[in-house]
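A.B. asks: A structural model of the following input is requested.
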Amino acid sequence: MSHVTPPQQPTITDRARKLAAQILLTAGSRVKRVVTSTIAGEEPEHSPELDGLPPFPVVAYFADTPNQGYQLRQWLPVLERVAAQHPVAIVTRHWELTEQLRETTDLPVLFVRRLDGLRRLYEQIDAKTVVYVNNGWRNFQSLIYQRALHVHVNHGESDKISMVSNQAKAYDHVVVAGRAAIERHRRALINFDLDKLVVCGRPQLDLDVASVLAPVDGRRTVLYAPTWSGEDDANNYTSLDLYGTAIVRALLDRPDVRLVYKPHPRVLTAEEPAVVQAHAEIVRLVTAAREAGAPHELPLEADILGLFEDADLLVTDISSVGLDFLYLRPDVPIVLTDRRTDRARIVAEAPVASVVDIVDGDTVGDVGTLLAANLAQDPHHDARARVRDHYFGFARGDSSRRFLEFVTDCVARRDAMVADLDAAAS
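C.D. replies: Modelled structure (predicted):
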């Protein structure tokens, strides 16, 4: 819990500042913050508009810092659709992220710093279903609230080991993409109730995303999208430090390729020396090629989904990027990397690895030939389509419908459960 400075006697200026920071809310399915006024560096204990809030049966809880905000942002369009039927509020525990989100979405973004304030807020808005998009440790403070169903949805579908944490056992339901995710939980967790898993595909991928890049005549586009290095070695799937520069040099050597380099957002704030060095070298190489007239791109801050449409080949690591691409662009080849150079292990842990070519310690020396083969033809096209069904299983557009139906069911079941509890207590 954050340290709180002992309160001081408010001055006239303090009261004026608080008055200037009041926000007008309108009740209904959507509530928009109209006025924001805070002093730089000054963080309140909670949002000033918490008094008098209407009910919000659905809450998206996010307690992490702005550095992890991308995990929630990809869910915002989906939550905005849910809000058309069930009022939705976002609850945060970090003031800077609160301010950022209020510039991004019309959904109400409510901030509470302390655990006791969080409990009071949930009671006040009668939260019925609380949604969690990551595995942040502060999720467990939110789970203390007893009169709601708690649903983990995660922020992507991938074969990373972090996708099957024992933390899943704490939630009433865990939303997953398809059969591959069910098997992942069955393989990895002991004493886990598989009935907690709810298959909803990838609702975020049903939404239209504007293409970021225009095609370039005479060049095919290769998207290199490495992941970050994870919290520990077991969760480290990045190719940057081992193969990144070799992959980029091989692609820059081809006059018929436009390279697009888009690393995971957390690569931009990485501290591991080898990752920092490799990223800087790749940016230097691409920048130099651009200055020489080549149409390569460095959309470091772009939405990764907006880069998919123009790609003729994806080179990526074990992460959600490869599976999202498989879902959206099943006719386009993928090349995966394996930093552990363990073909049996990667195929066992990631079914997609069985239907793609892999850059690892054994093949990186001839990476140019490997990439050229996938640009010349699509050697795994039919097998890749079968694996796509294994991960997702239904057509684009159905995920959003299934997710909304599931949330609606959660809200209704919660009301019935609370009514039974109250009746038994009376």
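
A.B. asks: for the rest of this, base every contact and every neighbour count on C-alpha atoms.
C.D. replies: Will do.

A.B. asks: am I right that His390 falls within a helix?
C.D. replies: Yes: remark: His390 belongs to a helix, assigned using DSSP: H, G, I helix; E, B strand; the rest coil.

A.B. asks: please provide the structure for the following sequence as well, for comparison with the first:
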Amino acid sequence: MSFAGLAPRRLVQLGALTLLSALFVAQLIGALLPSAPLLAVAGAGGLALDTALQYKQPGLLSALSKVRFDVTVRQLLRDALLLIGLLRLDEVGRGAQAAATVLLLGGYLTHFACQAAAVLVRRTRSLPVVTRNIDASALRLSTAPPRILSRRPGHRLLAFSVPATLGLAVSALGGEGLGAVLGTALSLALLLGGTAFLATWLLPKKRAVDERRVMEWIDAWLADYQPKVAMYFSGGASSAYQANMWLSTLAGLDKPLIVLRERFMVQKIDATDVPVICYPKVATMFSLENSTLKMMLHPANSGKTSQVLRIPTVKHAFINHGESDKLSSCNPYAKAYDEVWVAGPAARERYALADVGVEDKDIVEVGRPQLTPIRPYAGPPTGTYTTVLYAPTWEGWDGNPGNTSVVLAGENLVRRLLADEGVRLLYKPHPMTGSVDPRAGAANERIMAMIREANTRRTGERPGPEAAAELTRRTTALDELTSTSFRNSADEMERMLLQGAPDGSRDAAILAATAEWERAYWASFPEWEHQIITGPRPAIFACFNVADLLISDVSSVVSDWLSSEKPYAVANTSGLTEQEFREGFPTVRAATLLSPGAEEIPELLAAVREPARDGLGAERAALKEHLLGPAEPPSMVRFRAAVDALSARADERRVRMVGRLDEGAPSGDPELVDEPAESEHGENGSGAEDGSDTAHSLSAEPPNAEDTVTA
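C.D. replies: Now for the predicted structure:
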């Protein structure tokens, strides 16, 4: 067998498995010979290696669990071999052997009892709703038990088995039974103590109120807070950015609320003062029907969206999480909403051309409120360097080679940019680059290597240590404001306890701290140094503000950049002619098109540096209005007006319904008969216990719209 093609990580994992197996074999040989040194060293070594792998390579041990060789089986085998070895060593008395065996069995029984207690504790600490930014002290919440007791059975067994294993090993080496008895007794005592301590979380003092009282509490909070507009979001862990990009806009509305469906998503939402409620089950979510909520904003589609659309008292608007010329920006699922809110006329035309069932009367142009931080064009670069932002999108799900320029043009683009001594390159790839097409991931790695190598050829003055110290201070201050992390043992109940109602000043403080951090970040690097930006900071808009030129693909990044009216270029790797490409993708109408070979780069840079050679300025201004709508009134004003208008429609419906009830509408009136939220077949009438709605969903798993590079 050849190991030349294996990655270093795979070699380490293979070596660990081989060593673990070898230690079991050595322990077996030591027990059968018997050989006390071999038995003791192999047993203790196996426990040490298993413990290390629990922390360093949990995925590797998960693979062993799939073949039923989990941590309990491994530890039981180690202990059994040690006991067999002791029985074959005549020096150890039979009484000590019997006592150690009984104590060891008692330890395993206690371990299983502790696991049963852990299951009960977790169930009592799983509430029907999860909240953030809401004072939940009335629910009698408590801090979580130690994670090693409640959620880490493997870690617990190994840690508490250390005295027993060492005691058995000492007895094997010394030929006496006292060590085995003391070691197994200490392990049993630790397990008994841990189990008793964990069981205290089942006492009334540490238990939250029951589900009925929790729902009464959340209903009372809703009645007191009186929300008017909510953002509804459901999705996977990597999709949280789709909701986070709307937080600043949502915070500017009256009585906003965030409604989530997945428990883990509560901590994925960035720091904000807006109250957050997660309804994991559809049956509990329908309590919103009796609240003052008038409308919901939807930044993405999901299978669970159909569930909330069944609440008749609430109006729904699809706001998307980015617009581009891709087909995903005119998803047929959008016709399920009362209104579709878009940035400008271009999106209206896109829906008309797509002919997916969205009527023109249901489309509302609101602009892009998030673009306010983007500074407008202030003329050509005045310093030594022209800053170029290369922000390609990812490869997408459909395998279209024109989705991303990284594979076919990325290296050529970067090579030509780096060849210009007057260019400072900022490279910010989409975070999902390479997630579908390995070629994109490989090209991305080569591009970053090229940029790092180019930096080694540049020299010049660097900022002093005070610049780095200032960045550290600003980073610490911003992290303190935005952090949603907790101690490792914290569970959702403890996080609810600690994330109570804010004082209302955090959003403004985060905005100010972010601006200070961005100034410190750019000041900490020399102006000549190329940058690779792959983390959430600096955000894409911060990169916009320091860049003189954008090079990207057909994506919402281009639409957002146009708000600045700065020059931009788009790579055409689709195989279409220039005319076909411009006709098919209106957002590139005011762009310089780049071929896969990127031969146009020198002329493009010249036009950026000398505006007289830039013939696309007027076209960019016109395209900006076509894509994003007029500058006046401001986008946020239009957005609020759209919220008020749709909320008024919700109020009008409520009035009509009350009037019909007063008039004695017939029981069969379809407008008065709502679909039941729960039936004898399950929470939603479909038999799905997890809250999914298969019988009434409008789409099984509609794809999300445009994915963009965001902070």
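
A.B. asks: and the TM-score between them?
C.D. replies: Remark: TM-score between the superposed chains equals 0.83 [TM-score structural alignment, normalised by the length of structure 1]; 394 aligned residues with a Cα RMSD of 3.2 Å.

A.B. asks: where exactly do the strands run in structure 2?
C.D. replies: Along structure 2, the segments classed as strands by DSSP state E run 130-132, 229-233, 256-260, 276-278, 295-298, 315-318, 339-342, 363-365, 386-391, 423-427, 531-532, 549-552, 568-571, 592-594.

A.B. asks: wait, which of those strands is closest to Pro630 of structure 2?
C.D. replies: Pro630 of structure 2 lies closest to strand 363-365 among the strands of structure 2, at 9.9 Å (Cα to Cα).

A.B. asks: so where is the closest one in structure 1?
C.D. replies: Counting by TM-score structural alignment, strand 363-365 of structure 2 pairs with residues 197-199 of structure 1.

A.B. asks: returning to that earlier point: wait, which of the strands of structure 2 is closest to Ala196 of structure 2?
C.D. replies: strand 130-132 (28.0 Å).

A.B. asks: report the buried residues of that closest one.
C.D. replies: Val130, Thr131, Arg132 (16 or more other Cα atoms under 10 Å).

A.B. asks: ok so, going back, got JSON lines for the strands of structure 2, with distance to Ile447 of structure 2 too?
C.D. replies: What follows is the strands of structure 2, written out as JSON lines (distance: least, Cα to Cα, whole Å):
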{"stretch": "strand 130-132", "distance to Ile447 of structure 2": "41"}
{"stretch": "strand 229-233", "distance to Ile447 of structure 2": "35"}
{"stretch": "strand 256-260", "distance to Ile447 of structure 2": "38"}
{"stretch": "strand 276-278", "distance to Ile447 of structure 2": "40"}
{"stretch": "strand 295-298", "distance to Ile447 of structure 2": "36"}
{"stretch": "strand 315-318", "distance to Ile447 of structure 2": "37"}
{"stretch": "strand 339-342", "distance to Ile447 of structure 2": "35"}
{"stretch": "strand 363-365", "distance to Ile447 of structure 2": "39"}
{"stretch": "strand 386-391", "distance to Ile447 of structure 2": "11"}
{"stretch": "strand 423-427", "distance to Ile447 of structure 2": "9"}
{"stretch": "strand 531-532", "distance to Ile447 of structure 2": "10"}
{"stretch": "strand 549-552", "distance to Ile447 of structure 2": "15"}
{"stretch": "strand 568-571", "distance to Ile447 of structure 2": "16"}
{"stretch": "strand 592-594", "distance to Ile447 of structure 2": "17"}
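
A.B. asks: quick one, the helix ranked longest in structure 1 and strand 58-62 angle?
C.D. replies: Assignment by DSSP state H gives helix 398-425 as the longest helix of structure 1. Relative orientation of helix 398-425 of structure 1 and strand 58-62, computed by axes from the mean of the first three to the mean of the last three Cα atoms, to 10 degrees: 100 degrees.

A.B. asks: distance from helix 398-425 of structure 1 to structure 2 after superposition?
C.D. replies: Helix 398-425 of structure 1 differs from its equivalent in structure 2 by a mean of 1.3 Å after superposition (mean Cα distance after the TM-score superposition for structure 1).

A.B. asks: buried residues in that helix?
C.D. replies: Counting neighbours by 16+ other Cα under 10 Å, one finds that the buried residues in helix 398-425 of structure 1 are 399-400, 402-404, 406-408, 410-411, 413-415.

A.B. asks: so it aligns onto which residues of structure 2?
C.D. replies: By TM-score structural alignment, helix 398-425 of structure 1 lines up with residues 634-661 in structure 2.
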